[in-house]
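A.B. asks: got a predicted structure plus its sequence, pasted below:
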Amino acid sequence: MISVRLSALAVALCLAQETAADTTIVVQSTTSTANSGLYDHLLPLFEAESGMSVNVVAVGTGQAIKNASNCDGDVLLVHAKAAEEAFVAAGYGLARADLMYNDFVLVGPREDPARVKGLEDVQKALTQIADAGALFVSRGDDSGTHKKEMQLWTDAGLDPVAASGTWYRETGSGMGATLNVGVGMAAYVMTDRATWLSFGNKGDFEVLVEGDPDLFNQYGVIVVNPGHCPNVAFEPAQSFVDWLLSKDGQDAIGAYDRNGAQLFFPNAAGG
């Protein structure tokens, strides 16, 4: 009798563990969505409605894509559209969807040695920084922000990496850490606006360059392909993505702000 009861208990425990595993998903995410506090706002809403739990791994976009490609996650939420489309094309993810957007800004010290304040042409601003040899701190970490920054330098006809270690410095770190270095060195930094608005160590730094359409920052979301990664919790992952793209999820994204400033703007089709 005792052995029968123990066997029944073991089966119940296994079923409970399987159920818990089925309702927990891992999101490989860019750091800006985490550092801005967006998940602290969104996840309790989704978890209360669905009964599921969501664990977020916040790293640079390049690392998040690599992790998801290696089957370490159920959902990918990043901001480098070309890389996201390549991820899907390679069979690592299912369909990609636009989720939300904000923009990048160029911040720097009030002194503004390269005289870029007020410019709405980011390529002109970068050219003036390079010509002045003014300090610029880059993430240098293959994140979505770094990919965008490098594209902007290329569009300006410049190769700042050739000046690495002189006026151009690379941290290999996340956005918050890079901003801290930039403030400490009185150097220009390109950052997503959400992280900037949430950043607490601004010192005398301010937004100097904004408003160029080239600074547009689109975020996308993808369910990792269970055909490539059999361990993917497909149904819970799809439920989370469906919620993010739904009116409820989109409204929740649009409602998130810091000190009255909206950080992300939902733009899912039909959301």
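C.D. replies: Done, it's in.
A.B. asks: hey, let's count contacts and neighbours off CA atoms from now on
C.D. replies: OK.
A.B. asks: centre of the chain versus the longest strand along the chain, how much separation?
C.D. replies: With residue count as the measure and DSSP state E as the assignment, the chain has strand 93-109 as its longest strand. Once both centres are worked out by C-alpha atoms, centre = their mean, to the nearest Å, strand 93-109 turns out to sit 7 Å from its chain's centre.
A.B. asks: how much space separates A82 from G220?
C.D. replies: From A82 over to G220 the distance is 10 Å, taken as C-alpha to C-alpha, to the nearest Å.
A.B. asks: wait, I meant G254
C.D. replies: Taking C-alpha to C-alpha as the criterion, G254 is separated from G220 by 15 Å.
A.B. asks: just the buried positions in the longest strand of the chain, please.
C.D. replies: Within strand 93-109, the residues that count as buried by 16 or more other C-alpha atoms under 10 Å are 93-94, 96-109.
A.B. asks: before we move on, the earlier item: ok, G254 and G220, which is more surrounded?
C.D. replies: For G254 versus G220, neighbours defined as other C-alpha atoms under 10 Å are more numerous around G220 (19 against 16).
A.B. asks: hang on, the more buried one packs against L77?
C.D. replies: Yes - taking contact to mean C-alpha atoms under 8 Å, the distance of 5.8 Å between G220 and L77 places them in contact.
A.B. asks: what about versus this one:
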Amino acid sequence: MTRIDPHASHFVWSLPPKGGFSSWGGPAMKNFKPFRAGALVSKALAAIVLVASGSAFAQSITMASTTSTEQSGLFGYLLPEFKKASSLDIKVVALGTGQALDMARRGDADVLFVHDQVAEEKFVADGWGVKRYPVMYNDFILIGPKNDPAGTKGKDIVQALQKLAATHGNFISRGDKSGTHAAELRYWKLAGAEAAKGSGYKECGCGMGPALNIAASSGAYVLADRGTWLNFKNRADLAVLVEGDTKLFNQYGVMVVNPAKHPHVKSQDAQKFVDWVVSPAGQQAIAGYKIGGEQLFFPNAAQ
């Protein structure tokens, strides 16, 4: 993937007309007075500096993050608060965590905001990230039809998946190497159904919002993060069936991409975001994001 530099500026220089510069203005050029090249260059450089200080060169960094942080509406609330504090813009590319990590390995992102702790720690251990910072958490929930044909309702995600496998219940998997997908696969493994999830198991290879839409339209079960669910409007006949299991804990982390691997990475500006989001101001902003009075994410950088 080729990274498009948001700061790139394109200067268009006009070529002289046919016949050379003397044809510009016709006879009027007879009165043309020679100019000092040095003065012109100085003015041109001054103009470029003025442009560089303007909005065309507004400082920004690229963040590779999860679909859950975007589709829950968190970034729409959080990033304007960061800009007030820093004057930095953040361009978010929302992907599954696995794809976000791959994007960072290619050097196409400056900072990561994801939720697969095992993969994040390996990313840092392999030298791709500078340091991993825990930043916040919420939880996963099992969503399904209100009439719950597989009988999954309760607080045990492992038992719920065992029942889905045994009844061949319709289940929509993200199938996109996201943090949610990684968690789902761990739960299937714990349920002893890693290789036998039932004939109703389908992968969509999509983000959290689209997966919920498919489940809503087909009456299927799906594992979701609570943040996206609370911001999801097209619920149809879906309801929360399994919640409260400690295994459903969902931790998020932030990391600056290692400039030793990719020297073009804007590591200093990326670190400004990390420092802010784990600071009391950033943590308070996370806690302040609510839908219908319900808090979606819980800051825990200090823990």
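C.D. replies: Structure received. Worth saying up front: this structure is predicted, and the values here are computed from it rather than measured.
A.B. asks: what span of the second structure is the longest strand of the first structure aligned with?
C.D. replies: On the basis of TM-score structural alignment, strand 93-109 of the first structure is assigned to residues 129-145 in the second structure.
A.B. asks: kindly report the same for stretch 55-67 of the first structure.
C.D. replies: Using TM-score structural alignment, stretch 55-67 of the first structure corresponds to residues 91-103 of the second structure.
A.B. asks: now swap in stretch 226-241 of the first structure and tell me
C.D. replies: The aligned range for stretch 226-241 of the first structure in the second structure is 259-274, by TM-score structural alignment.
A.B. asks: quick one: end-to-end distance for that stretch.
C.D. replies: 15 Å.
A.B. asks: tell me where the stretch 151-271 of the first structure has strands.
C.D. replies: Using DSSP state E, counting those that start in this stretch, the strands assigned to the stretch 151-271 of the first structure run over residues 168-170, 188-192, 205-209, 216-224, 257-258, 261-262, 265-266.
A.B. asks: what kind of secondary structure is the most centrally placed residue in the second structure in?
C.D. replies: Nearest residue to the geometric centre of the second structure (C-alpha atoms, centre = their mean): S65, 2.1 Å. Look at S65 of the second structure: counting by DSSP: H, G, I helix; E, B strand; the rest coil, its state is strand.
A.B. asks: pretty sure it contacts Q99?
C.D. replies: No - between S65 of the second structure and Q99 no contact is recorded; they are 9.0 Å apart, counting by C-alpha under 8 Å.
A.B. asks: quick one: closest of the strands of the stretch 151-271 of the first structure to M52 of the first structure.
C.D. replies: Each of those has some distance to M52 of the first structure by C-alpha to C-alpha; the shortest is strand 216-224, at 15.9 Å.
A.B. asks: ok, back up a step: format the strands of the stretch 151-271 of the first structure as a markdown table; extra columns: distance to S246 of the first structure.
C.D. replies: What follows is the strands of the stretch 151-271 of the first structure, written out as a markdown table (distance: least, C-alpha to C-alpha, whole Å):
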| stretch | distance to S246 of the first structure |
| --- | --- |
| strand 168-170 | 39 |
| strand 188-192 | 24 |
| strand 205-209 | 33 |
| strand 216-224 | 13 |
| strand 257-258 | 19 |
| strand 261-262 | 19 |
| strand 265-266 | 10 |
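A.B. asks: which of those strands sits closest to G249 of the first structure?
C.D. replies: For the strands of the stretch 151-271 of the first structure, distance to G249 of the first structure was read as C-alpha to C-alpha. The smallest value, 8.8 Å, belongs to strand 265-266.
A.B. asks: what's the matching range in the second structure for the closest one?
C.D. replies: Aligned by TM-score structural alignment, strand 265-266 of the first structure falls on residues 298-299 of the second structure.
A.B. asks: centre of the chain to the matching stretch, how far?
C.D. replies: On the basis of C-alpha atoms, centre = their mean, stretch 298-299 of the second structure is displaced by 18 Å from the centre of the chain it belongs to.
A.B. asks: longest helix in the second structure, by number of residues?
C.D. replies: Ranked by residue count under DSSP state H, the longest helix found in the second structure is helix 37-52.
A.B. asks: list the contacts of that helix.
C.D. replies: Contacting residues not belonging to helix 37-52 of the second structure are listed as F57 [C-alpha atoms under 8 Å, 6 or more residues apart in numbering].
A.B. asks: average offset between the longest strand of the first structure and the second structure?
C.D. replies: Mean deviation of strand 93-109 of the first structure relative to the second structure after superposition (mean C-alpha distance after the TM-score superposition for the first structure): 0.3 Å.
A.B. asks: and the next helix or strand past that strand?
C.D. replies: Of the helices and strands lying after strand 93-109 of the first structure in sequence (DSSP states H and E), the nearest is helix 122-132.
A.B. asks: matching residues in the second structure for that following helix?
C.D. replies: For helix 122-132 of the first structure, the aligned range in the second structure is residues 157-167, judged by TM-score structural alignment.
A.B. asks: the matching stretch vs the first structure, average distance?
C.D. replies: After superposition, stretch 157-167 of the second structure averages 0.5 Å from its match (mean C-alpha distance after the TM-score superposition for the first structure).
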